[in-house]
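[1] Here you go, sequence then predicted model.
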Amino acid sequence: MRLLIAEDDTRLLKSLKHIFESNQYMVDAVSNGIDALTYAESEEYDGLIFDIMMPGLDGIDVLKRLRENGVSTPALFLTAKTEIYQRVEGLDAGADDYLPKPFSTPELLARVRAMLRRRDNYAPDLCKFRGLTLNRSTYELQFENEKIALSGREYQIMEMLMERPNFVIPIDDFISHVWGWESDVDVSVIWVHISNIRKKLVSIKAKVEIRFIRGAGYKLEEIQ
């Protein structure tokens, strides 16, 4: 899962980024409303976490513009403002939830998990293809009685492949979804992660493989 966090308190922003990355989320972090709007318009995110009071544009204005432009990515507001009318204003702007500061880390993570479960393209905890199961809660691959854990990047790549089996996914799509649309990560990094996933598939004797299509990308398919 990939999140965009917008918060103008640099210390809190750094803390939030650490919290979510420690829990296997991919995170982009910005500190003003203009950047939040620009990043969120890419629609590369599974969830948005916005502060309301930010320079440039406040969080409510950012979300209003996103919703007007058809961006339906679920959003959670984090703010010190707790008055009822401000909560209503945020929800009316298109937010899915609202969490006032200060908040506990367990509640924040639970709210975000709930928000992501409610999104239109809700994905169940288990993603399956030809007997292979990807557990979105434990980041494990399982085939029959064999299990193996994936790293955060490996999980993100495998999730993309298992959501669209037998479909060729361009390398640029992996880079933008897993590392961010402004990333300058080298393509060789993708090769390394794919190679590691292939070894793990072999180790659990899965009957699927990741096939490279020259000039196109990668796809997950059943071993014939």
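    Cool, got the structure. Numbering: from 1, shown residues only.

[2] use CA for all of it now, contacts and neighbours both
    OK.

[3] Off-centre distance for the strand or helix carrying Glu89?
    Per DSSP states H and E, Glu89 falls inside helix 84-92. Mean-position distance between helix 84-92 and its chain equals 26 Å (Cα atoms, centre = their mean, to the nearest Å).

[4] Next one for the comparison:
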Amino acid sequence: MTDTAADEATSVAGDPFAALADVFAGRRALLLEDDPALAEHVADRLLAAGFAAVERFEAGEAALEAAQTRPYDILILDRLTAGLDGLETLKRLRSAPGVSSDAPALMLTALTGERQRVEGLLGGADDYLSKPIGDEELLARIAAQLRRVARRSKAVSTDLTNGPFRLSPGARTLKLKTPDGERLIDLSPLEFAIVSELMTARGQPVTKTMLWDRCWVEWTFLPDNFINIIDARISALRRRLKEQTPEIGEDLHPLIVAARSQSLVFRDLDPA
């Protein structure tokens, strides 16, 4: 079976984006965006995905005051706003104590040059997104930030398990449980980074753009053919995992399956 056919045959039967409702339930977002149509679209999409509230602001000053006094789970900030722009708003919020000073922040902006991305990340942003962006990419990025906050707040082992697999981020190892104990799965550093991102998402979709940003860290730009580069690596990784896990049934391969909107999911192997 070709990789394309495998993708079509094994795209998760359920919609992995539907699972994000549990991640978003009860969450509150602050949205700084002075384009009313875009602000309404983003707010509507977040509310439909499960957010409890999305508070919209057109000016940085008002957004800053709100974030200093009210709790938000995520901040979504445009850079080009009247008065105090989104980046300066975030810098001021990060530099002074406030209720939402440590909330994860995503810049959503038309300023997409490398210098501007670096400025945004150094200015306190946790992610930097370019306009226009698809709804599913935005939801996946927000979910990733919320999961990271949840992981930091838990005083538990950093090891992750998924069925017979145990991933140890600190040791950078992936092991398979067998009747004789555990067997180390041989992965390159890039392959481990990919598996780590996908397993950490716990069955929720990770877009290929997200994978590129977090795994191909030596690249300082997004090449036009980045999807082809990722697809080739995923194809090789699927074969590598299959070769090293003969204990796992044929019906569960490939372990990495396609989802909507150029996203990937590592199969949930935990018993229902």
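    Sure, I can see it. Keep in mind that what you see is a predicted model, and the values were worked out from it rather than measured.

[5] TM-score them against each other, please.
    Laid over one another, the chains give 0.53 as their TM-score (TM-score structural alignment, normalised by the length of the first structure), with 124 aligned residues with a Cα RMSD of 1.6 Å.

[6] what's whichever helix or strand comes after the helix holding Glu89 of the first structure in contact with?
    Note on helix 84-92 of the first structure: by DSSP H and E, the next helix or strand toward the C-terminus is strand 97-100. For strand 97-100 of the first structure, the surrounding residues in contact (Cα atoms under 8 Å, 6 or more residues apart in numbering) are 75-82, 87, 90-91, 108, 111, 115.

[7] quick one: Leu57 of the first structure from Asp51 of the first structure, how far?
    Distance of Leu57 of the first structure to Asp51 of the first structure, computed by Cα to Cα, to the nearest Å: 11 Å.

[8] how would you label Lys219 of the first structure: helix, strand or coil?
    Under the three-state scheme (DSSP: H, G, I helix; E, B strand; the rest coil), Lys219 of the first structure adopts strand.

[9] Quick check: it touching Phe212?
    Yes: using Cα atoms under 8 Å, Lys219 of the first structure is in contact with Phe212, at 6.7 Å.

[10] name the helices or strands packed onto the helix or strand harbouring Arg153 of the first structure?
    Following DSSP H and E, one finds Arg153 of the first structure within helix 152-163. Helices and strands touching helix 152-163 of the first structure, by 3 or more Cα pairs under 8 Å, 6 or more residues apart in numbering; DSSP states H and E, are strand 126-129, helix 187-203, strand 217-222.

[11] Looking at the ones you listed, which one is packed in the most?
    Between these, strand 217-222 has the highest mean count of neighbours, a mean of 19, where neighbours are mean count of other Cα atoms under 10 Å.

[12] Next, the angle from that strand to helix 187-203.
    Calculated by axes from the mean of the first three to the mean of the last three Cα atoms, to 10 degrees, strand 217-222 of the first structure forms an angle of 10 degrees with helix 187-203.

[13] Give me the neighbour count for Arg151 of the second structure.
    Arg151 of the second structure has 14 neighbouring residues, counting by other Cα atoms under 10 Å.

[14] and it, how far is that from Gln145 of the second structure?
    Taking Cα to Cα, one finds Arg151 of the second structure at 10 Å from Gln145 of the second structure.

[15] okay, and stretch 116-132 of the second structure goes to which residues in the first structure?
    Mapping stretch 116-132 of the second structure onto the first structure (TM-score structural alignment) gives residues 86-102.

[16] Next: stretch 55-62 of the second structure.
    With TM-score structural alignment as the criterion, stretch 55-62 of the second structure aligns to 28-35.

[17] what's the matching stretch in contact with?
    By Cα under 8 Å, 6+ apart, stretch 28-35 of the first structure touches 2-10, 13, 17, 36, 54-59, 62, 180.

[18] Then stretch 77-84 of the first structure?
    Around stretch 77-84 of the first structure, the neighbours that count as contacts under Cα under 8 Å, 6+ apart are 49-53, 59, 90, 95, 97-102.
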